[in-house]
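In: Need a 3D model of the following:
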Amino acid sequence: MNWNYPISTTEYFFIFFFILVYVAYIIRTIRIARQLQTTARTIIIKLFLRSIVLGLLIISLLGPSFGEADQEVSAKGKDIYLIVDLSKSMDAADVNPSRLEKVKFEMNHFIQNQKASRIGIIVFSNDAFVQVPLTYDAAALELFIQSLQTDLLPTSGTNICSATELAYNKLMNGTDPTGRSKMMVLFSDGESKNDCSRSLFNNLRRFGIGIYVVGVGTINGISLRSQGKTLMDENEKIVISKLDENFLQSFSSNTKGKYYELNNAKNDVGQMINDVSKAEGTLVDSRTVTVVSNKYYYFLGAALILILLDVLITIGTFRL
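Out: The predicted structure follows:
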């Protein structure tokens, strides 16, 4: 038998208190019996019964464990690329504190829930680059996420198709191209002027790559600011950045993926994390561990039965 908890001062206190009270009770009972010129031998039965109850209660407090069983524990992982839009429109503040800052927060949340998966980061505007290759190092991922800024890339624009194609090539040409589940999580406001090729969509569907698209922003949009000034176009009109929900939903539909919203009114990232977690992963580790369970309730139940008997059974203290 194993014990979940060591015996402590609490158990010692109850034992000492029980002995002290019962010694005082026995001395008082014997003194009264002598005065009455009789015996008080039957109190030994109650003492024996209550001592057993105390012992059973202490054993249940210590958490006795026995009945060992072998249980197989497995971890299933995936290869996931987080694709992040770093175009200037991601600085828009229609999502507090900004679209990009909100995305960075949710990316950290995502990583914390995918400990068994390899995760990489691809950033894009008009061009796409691998910022972090697939890795299990959550600390490194979080460090790189904090460094994301819209001025990180030299070009402007939003080319979701090139970023998706880069992620596809990295997933398929990696060190384990066929043995692991592959997924992409795209964060963008969808302001893309590029149409993806049919071959890209066909390949994503053919190889079963999971696509999870998170639309960041609002359909009403907001004006953009740069260096404290409102951005104007060539016609001196205020530049309004809006979430292109139609493009993102169409992209998600063509890849047989799922679409989610991220703004001040609605945050579907939690649902997205659940969907990714439920998706079938690849076995990355399996171990057989010995499991013992806390059987305190056996001893607690026996103690309660004896307490009930103690209440129901009446024993004469003195014999006249």
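
In: from here on, contacts and neighbour counts on C-alpha atoms
Out: Will do.

In: Just give me the neighbour total for Tyr12.
Out: 12 (other C-alpha atoms under 10 Å).

In: Just the buried positions in the strand or helix carrying it, please.
Out: Counting by DSSP states H and E, the secondary-structure element that holds Tyr12 is helix 9-35. Within helix 9-35, the residues that qualify as buried are 11, 29-30, 33, counting by 16 or more other C-alpha atoms under 10 Å.

In: same thing with stretch 79-87?
Out: Under 16+ other C-alpha under 10 Å, the buried positions of stretch 79-87 are 79-87.

In: Repeat that for stretch 154-165.
Out: For stretch 154-165, the neighbour count (16+ other C-alpha under 10 Å) marks 155-165 as buried.

In: Give me the helices and strands touching the helix holding Tyr12, please.
Out: Packing partners of helix 9-35 (3 or more C-alpha pairs under 8 Å, 6 or more residues apart in numbering; DSSP states H and E): helix 43-62.

In: for comparison, sequence B:
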Amino acid sequence: MQLANLNFFWILLLPALLLALSLVLESIKRNRLRAFIDSNLLNNVLRGPSPSSYAPTLRASLSLLIGLLLALSVLRPQWGFSWVKGVKSGVDIIVAVDVSQSMLSNDLKPNRLELARREIVDLMSVLRGDRIGLVAFAGTAFIETPLTLDYNTFRMFIDEIDPSLIPIQGTNIEAAISKSTEAFGDVESATGKAKRDRALILITDGEDFEGNFSQAAKTAKENDIKIYIIGVGTTTGGPIPTDRGLKRDKSGNVIITKLNEDALKNLAKETGAVYVSSISSSSDTNLIYNLGIKKDLKDRKLEEENSKKWNEYFQLPLLLALILLILQRTLELGVLSNLRGRSKSESNATNRSPNNKDPLKIQALGIAALLLIPFLAEQARAETQSALKKAYDAFGAGEFETAASHFDRAIEERADSLSYLGKGSSHYRMGDFKEASTAFLEAAKLTNDAGQQANALYNAGNALTQLGEYQEAIKVYEEALKVKGGGEG
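Out: From the prediction side, this is the model:
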């Protein structure tokens, strides 16, 4: 079971607060009248002369229960779901990430591995119907995440890639390519679906090459796998930080790890791959995706169960609330009082009273307003989702200005972290790094998810770097690292 409108959870407090307020007001009224009216007559004055007035405790209990049931209906309880099949088209992409210790070097801020993570997250922001998988490699390789359309699950595994995953150090390109080819093949045979064009993105610093990558690349080519290589690091290099300080060789000298760009270029040439040298931004994978993968490979349709449709049960608490409301109004408006012999003169006197107010109308208006909340919320959510869909579609088509406009509309309807992330990404692609940094920083403020907040801060740091505001960028990167590390300095 789940509650669809969990963001309205506070509404459960309203019935109790309103009941408490009414009791306080009644107590104040009673204390004021006690000074002028005999205590034996006080209850009759407050309740009115009609014998139909039922026990205050029962009245309060019914009101509270009705309010809670109405609040529960607003929260839209759901349980049980069915899978909704959707037809998606795209290619299969495996990202193979070097997790050797040299990837911890901070010659690129915050470090090579963090930049690699940002490259992957940036790639995910433009995927549309493409399956994606993750392979981690160092001295050997293994499949971290098989090919999937579940981007949210895949996103969680990105944060897990770390040098501690593989104790065997090195940069075994052969193992990375072989394991990635295996990952493509496993899904192919398991699903029995039509073959889709496939791309392998290698992210590595190229240091300490191992293995016969020529044979592995040949195997990949035979399986129609297009290889793209992203070199991470600088040719000047940097030290490798460890828990005990900087990593040193046997002679006690600080080890300087450098991007082995020549070897990566030779690998690209030998395997027919595309090579891109990474910079301190996360736009490389976006460039490879839009100008490489989408240009060189063909989308294929794939039918897959990719979304859940939950069964709605808000009608049940709503029906119970209406039944209790009818019972309450029956007790208050005289059905029982007629059975108990209420006099006609009392009724006429009550109706002629200028101070008489119809409580049924007042309560009905209140209930109507309460019941409108879920429908207004659903309408607002639908409008926001429509704007977001248009924004993502425009973004995927490379129409970044249009995407930014739709993200702005989504923010007007409901300002959340994802909308600001989309806005920032759109402005980043347009080269408007000032607006991008502002949007990314706002996205970081609007989420409690540490991973998402760190990603937003990294993006903001990248945008500030592009603006040349290096000191501000360093502060943002440091804040991102604190968030990532759970607030540690």
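
In: ok so, going back, in structure 2, what residues pair with the helix holding Tyr12 of structure 1?
Out: Alignment note (TM-score structural alignment): helix 9-35 of structure 1 is unmatched in structure 2.

In: so how far is that helix off the chain centroid?
Out: Here the centre of helix 9-35 of structure 1 is set off from its chain's centre by 52 Å, with C-alpha atoms, centre = their mean, to the nearest Å.

In: Between helix 43-62 and that helix, find me the angle.
Out: Taking axes from the mean of the first three to the mean of the last three C-alpha atoms, to 10 degrees, one finds that helix 9-35 of structure 1 is oriented at 170 degrees with respect to helix 43-62.

In: Which strand or helix spans the residue of structure 2 most remote from its centre?
Out: Most distant from the centre of structure 2: Ser345, at 64.7 Å, with distances by C-alpha atoms, centre = their mean. Assessed by DSSP H and E, Ser345 of structure 2 sits inside helix 344-352.

In: Which is the succeeding secondary structure element to that helix?
Out: By DSSP H and E, the next helix or strand past helix 344-352 of structure 2 is helix 359-396.

In: Now do that following helix: distance to the chain's middle.
Out: Here helix 359-396 of structure 2 shows a centroid-to-chain-centroid distance of 20 Å under the convention C-alpha atoms, centre = their mean.

In: repeat for stretch 252-267 of structure 1
Out: Centroid separation between stretch 252-267 of structure 1 and its chain, computed with C-alpha atoms, centre = their mean, is 21 Å.

In: What residues sit buried inside it?
Out: Using 16+ other C-alpha under 10 Å, the residues of stretch 252-267 of structure 1 that count as buried are 252, 254-263, 267.

In: same thing with stretch 193-204 of structure 1?
Out: 196, 200-201, 204.

In: what sits against the spatially most central residue of structure 2?
Out: For structure 2, the residue lying nearest the average C-alpha position, counting by C-alpha atoms, centre = their mean, turns out to be Leu418 (6.6 Å). Contacts here follow C-alpha atoms under 8 Å, 6 or more residues apart in numbering; on that basis Leu418 of structure 2 touches Ala443.

In: Which residue in structure 1 aligns with it?
Out: Leu418 of structure 2 is assigned no aligned equivalent in structure 1, the criterion being TM-score structural alignment.

In: Can you say which helix or strand has Leu418 of structure 2 in it?
Out: Secondary structure assignment for Leu418 of structure 2, by DSSP H and E: helix 417-430.

In: and that helix, how far out from the chain's middle?
Out: The gap between where helix 417-430 of structure 2 is centred and where its chain is centred comes out at 14 Å by C-alpha atoms, centre = their mean.

In: next one: stretch 175-183 of structure 2
Out: When distances are taken as C-alpha atoms, centre = their mean, stretch 175-183 of structure 2 is centred 30 Å away from the chain's centroid.

In: so that stretch matches what in structure 1?
Out: Counting by TM-score structural alignment, stretch 175-183 of structure 2 corresponds to 162-170 in structure 1.

In: Can you name every helix or strand that the lengthiest strand in structure 1 contacts?
Out: Residue-count comparison of every strand in structure 1, with assignments taken from DSSP state E, identifies strand 64-85 as the longest. Contact here means 3+ C-alpha pairs under 8 Å, 6+ apart; on that basis strand 64-85 of structure 1 packs against strand 2-3, strand 118-124, strand 128-135, helix 160-172, strand 181-188, strand 282-294.

In: Out of the buried residues of helix 9-35 of structure 1, which is nearest to Leu308 of structure 1?
Out: Closest to Leu308 of structure 1 out of those is Glu11 (22.4 Å), distances taken as C-alpha to C-alpha.

In: residue contacts, the closest one?
Out: Glu11 of structure 1 is in contact with Ile58, counting by C-alpha under 8 Å, 6+ apart.

In: if we can go back for a sec, among the buried residues of stretch 252-267 of structure 1, which lie within helices?
Out: When DSSP state H is applied, the buried residues of stretch 252-267 of structure 1 are split such that 252, 254 fall in helices.
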